[in-house]
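S.K.: generate coordinates for the sequence data below:
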Amino acid sequence: MPIELKMPALSPTMEEGTLAKWLVKAGDTVKSGDILAEIETDKATMEFEAVDEGTISEILVAEGSDGVKVGTVIATMSGDDDSAHPGPAKAEAVPPASGSDAKEEAPTKTSTPQAGGTGPKDQGGQSPAPKDAADRVKASPLAKKIAEQAGVDLKTLTGTGPGGRIVKADVEQSRPTLGATQPVPPASGSDAKEVLNQTSTPQAGGAGPQGQGGQSPFTTDIPHERQKLTNIRKTIARRLTESKQQVPHIYLTVDIRLDALLKLRGEINTALADRGVKVSVNDMLVKALALSLLEVPACNVTYTPAEMIQYHRADISVAVSTPSGLITPIVVDAGHKAISAISTEMKVLADKAKAGKLQPHEYVGGTASISNMGMMGIKQFDAVINPPQGMIMAIGAGEQRPYVVDNALAIATVMSATGSFDHRAIDGADGAQLMGAFKRLVEAPLGLVA
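M.R.: Predicted structure coming up:
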């Protein structure tokens, strides 16, 4: 009996994923633990391992297919008993189609030739657009949308997609001026990378490429391209939108003198040079935030409509920029770890994040976050809280500024730090207390190594 290989749930929040790459093909023999595919989740690209032994019978979902729901059968495999008596040959999986056909999950069957011929064709030798059981023309969602906007009857078109399916190009070719006069809806599937050099015609008496309703069309006379959203980018957009809509933010900023911390960092790195450890300013700030949360536990919380959850350990989510978008690997129990241990751990986590190899336990959770844009020259910014956490610390650049030192004006290295707090859970006074503790620890950094 064939074994069904289903799209796995590789993270707690995963509902669908992109089958980024198959590492096996039909006919390959696999054993438990072999890597079958790479799957892009809402957080990272992860490996899909085999749990049984057998032979891959059929690939049902082609690599590159996105929006594949968890639990969807993506391939079948025969066990040892089945492989000795192979069944009839199966059709190969259809590769991702152009345009919005890329999201089609199942291959399209070839029509059976009519008796005495090869089936009805038009003069160009292409099969007319096939119809489904309800006698509806088979067309991709994007093709249908463009046709509807342009007033094109799909029944008059011949499809060039898999199985004669009508795709975007078929509709556009039926109206040579369509691309120049009609706004094109957002692309899906592999249409997302298509470069569009379409020119919108200004309305008479108007001020540019706008319709009578005053709304700009999707395309302008500026050359551009559309890029498909990754699952990570979709998750970032959804979660941050929810955060700004549902979480009342309060922002508190302090200026912090860094000279003592920079001096201590240099001494630590000199002492640890033979161990190959190089501590960064951010490693020290992670430790400072963790200790501040333990000192002010009223800020180490999560709000729910029914109760408040207060944590007795500070797990710090550290924002890391990756090619796919922002992700926040976690330094667990940072308040009780040495700065050198935090440094070593962060290097490993950052490398895995940029390679898309983080495991769920390495980024799910955290009691508070820190985001440092100082290395990019940003002086000060307000970060968006990462729900369900109650706060995030935004770190600006350390720079030479006039600063009062021992009651006299001097030049010091100063940075601005801004805490964003969930005002449902954290009062302004508690937030101010946390910012004060953070400032004190950074300006007197021996407390970080005591």
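S.K.: CA atoms for contacts and neighbours, from now on please.
M.R.: OK.
S.K.: who's in contact with residue 49?
M.R.: For residue 49, the contacting residues are 32-37, by CA atoms under 8 Å, 6 or more residues apart in numbering.
S.K.: mind listing the helices for the stretch 51-200 of the chain?
M.R.: Ranges of helices within the stretch 51-200 of the chain are 80-83, 141-150, 168-174, 178-181, based on DSSP state H, counting those that start in this stretch.
S.K.: buried residues in the longest one?
M.R.: In this case it means helix 141-150. Residues of helix 141-150 classed as buried: 141-147, 150 (neighbour count, 16 or more other CA atoms under 10 Å).
S.K.: that one packs against which elements?
M.R.: Applying 3 or more CA pairs under 8 Å, 6 or more residues apart in numbering; DSSP states H and E, we find helix 141-150 packed against helix 168-174.
S.K.: for the residue nearest the centre of the chain, helix, strand, or coil?
M.R.: Nearest to the mean C-alpha position of the chain, counting by CA atoms, centre = their mean, stands residue 232 at 0.9 Å. Following DSSP: H, G, I helix; E, B strand; the rest coil, residue 232 is assigned to helix.
S.K.: one more sequence to fold, the one below, so I can look at both together:
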Amino acid sequence: MSIELKMPALSPTMEEGTLAKWLVKEGDTVASGDILAEIETDKATMEFEAVDEGTIAKILVAEGSDGVKVGTPIAILAGEGEEISAAAPAPKAEAAPPPKVEEPKIEPAAPASGGGETPSAPPAAATSTPKADASNRIKASPLARRLAEAQGIDLSTLKGSGPGGRIVRADLGKAAGGAMSAPAPTSTAAPAGLQSVETELAFTDGVPHEAIKLSNMRKTIARRLTESKQQIPHIYLTLEARLDALLKLRGELNAGLANRGVKLSVNDMLIKALALALVEVPECNVSFAGDQLIKYHRADISVAVSIPNGLITPIIAGAEDKSLSKISTEMQDLAGRAKEGKLQPHEYQGGTASLSNMGMFGIKHFEAVINPPQAMIMAIGAGEKRPYVIDDSLQIATVMSATGSFDHRAIDGADGARLMKAFKELIESPLGLVA
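M.R.: Next comes the predicted model:
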């Protein structure tokens, strides 16, 4: 009996995904455990394994398709001994193409209308359809298309002056008798939408550019960070900490760990320091949940890692109880697999607080956006040598800035300040990181 293979939910929050690549083709025999496809979620590209054995009778969703809802049939698997042709009726679920077949039928009619000699049959609705079809085949900027639609200008009658004959806004002005510069604001008040037109003005009016499709990860980042800034009242607390003692301890530890193939980074030590500070100030190791405050009894530190498609935050779970060498080894493994898109959901979803370090880029100070449902994130700037008062005398010290972003609904300013103070003390007296 044939089986429908459906888009799986590869994480608790996944609602849709991109079928990035099929690793099998129709007619292939598969066994349980075989990798069938690569599916891109909002954070990683994951493998989809076969649960049953059989033959791929029909692929219903082409690779590269995005926005595929969880539970949508993506292929038909013919059972053992079942003929592939017998499983073929199932794909009739893909009988969705008929509506699309009707659209191409309209296209042949478009040239006739574009010829201008058969307007005897076109009612008002019919004339708008050919125009839309014609404009879709003509090189024109998105702004030019929008303004042309608002003013009733047929793009097929224009000659483009942009790169490669592309029609730009200025060409519409010529078609309107040179009065385009003034009417533009008026026409944007049309249902097309003022804001979107003004946005497009910045980059589409004859300026060479390309439109890049957003990945699922970038869409998720955009949505979550917008929600964070709109819904979470951020409070920012900044202090400076001397790194000299920490850098000295790091050098000594790395000398002792060299034979074990471990090399500690400053970031590894900052992860441990934040975890210990959260344990010392548990009022900051929380999440705001409507009419509840969730208090965590373990410090799981999400660490921001830049990857080609955006940003991901692999988690060092229970960092307060792990040695620096363990944190370093885990972080290297997680960061490496993050850049390959190979992290499992539990390795990047969750966390009780975050750390983002941009010191390696020379950034002195920045304020990070809270990653909900967490209630705080620590932003680390570059350590640099500068004049610094030590024991009432001006000396040269290596100093870095640290800025905590706190959800003021869940964390009071005084508690945030206590966390920052504890964090600084661990940085400046780092033996507490190895005690």
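S.K.: quick one: TM-score?
M.R.: Comparison of the two superposed chains (TM-score structural alignment, normalised by the length of the second structure) gives a TM-score of 0.81, and 387 aligned residues with a CA RMSD of 3.2 Å.
S.K.: check contacts around the equivalent of the residue nearest to the centre of the first structure over in the second structure.
M.R.: In the second structure, residue 232 of the first structure lines up with residue 217, judged by TM-score structural alignment. Neighbouring residues of residue 217 of the second structure by CA under 8 Å, 6+ apart: 41-44, 309-310.
S.K.: separation between residue 217 of the second structure and residue 84 of the second structure?
M.R.: 37 Å (CA to CA, to the nearest Å).
S.K.: for residue 12 of the second structure, what is the enclosing helix or strand?
M.R.: For residue 12 of the second structure, there is no helix or strand it lies in under DSSP states H and E.
S.K.: count the neighbours of it for me.
M.R.: By the criterion of other CA atoms under 10 Å, residue 12 of the second structure has 9 neighbours.
S.K.: residues touching it, list them.
M.R.: No contacts exist for residue 12 of the second structure under CA under 8 Å, 6+ apart.
S.K.: which residue lines up with it in the first structure?
M.R.: Checking with TM-score structural alignment, residue 12 of the second structure has residue 12 as its match.
S.K.: residue 280 of the second structure: which of the contacts of residue 217 of the second structure is nearest?
M.R.: The closest of the contacts of residue 217 of the second structure to residue 280 of the second structure turns out to be residue 43 (CA to CA; 31.7 Å).
S.K.: what about the closest one, distance to residue 357 of the second structure?
M.R.: 20 Å.
S.K.: the two: which is more packed in?
M.R.: residue 43 (27 against 22).
S.K.: wait, doesn't the more buried one sit right on residue 312?
M.R.: Yes - at 6.7 Å, residue 43 of the second structure and residue 312 qualify as touching, with contact defined as CA atoms under 8 Å.
S.K.: ok now do the nearest residue to residue 15 of the second structure once chain neighbours are set aside, which residues does it touch?
M.R.: Among residues not flanking residue 15 of the second structure along the chain, residue 70 sits closest, at 5.5 Å (CA to CA, 6 or more residues apart in numbering). Shown in contact with residue 70 of the second structure (CA under 8 Å, 6+ apart): 6-9, 14-17.
S.K.: and if you look at residue 396 of the first structure?
M.R.: Counted by CA under 8 Å, 6+ apart, residue 396 of the first structure has contacts 372-374, 377-381, 415-417.
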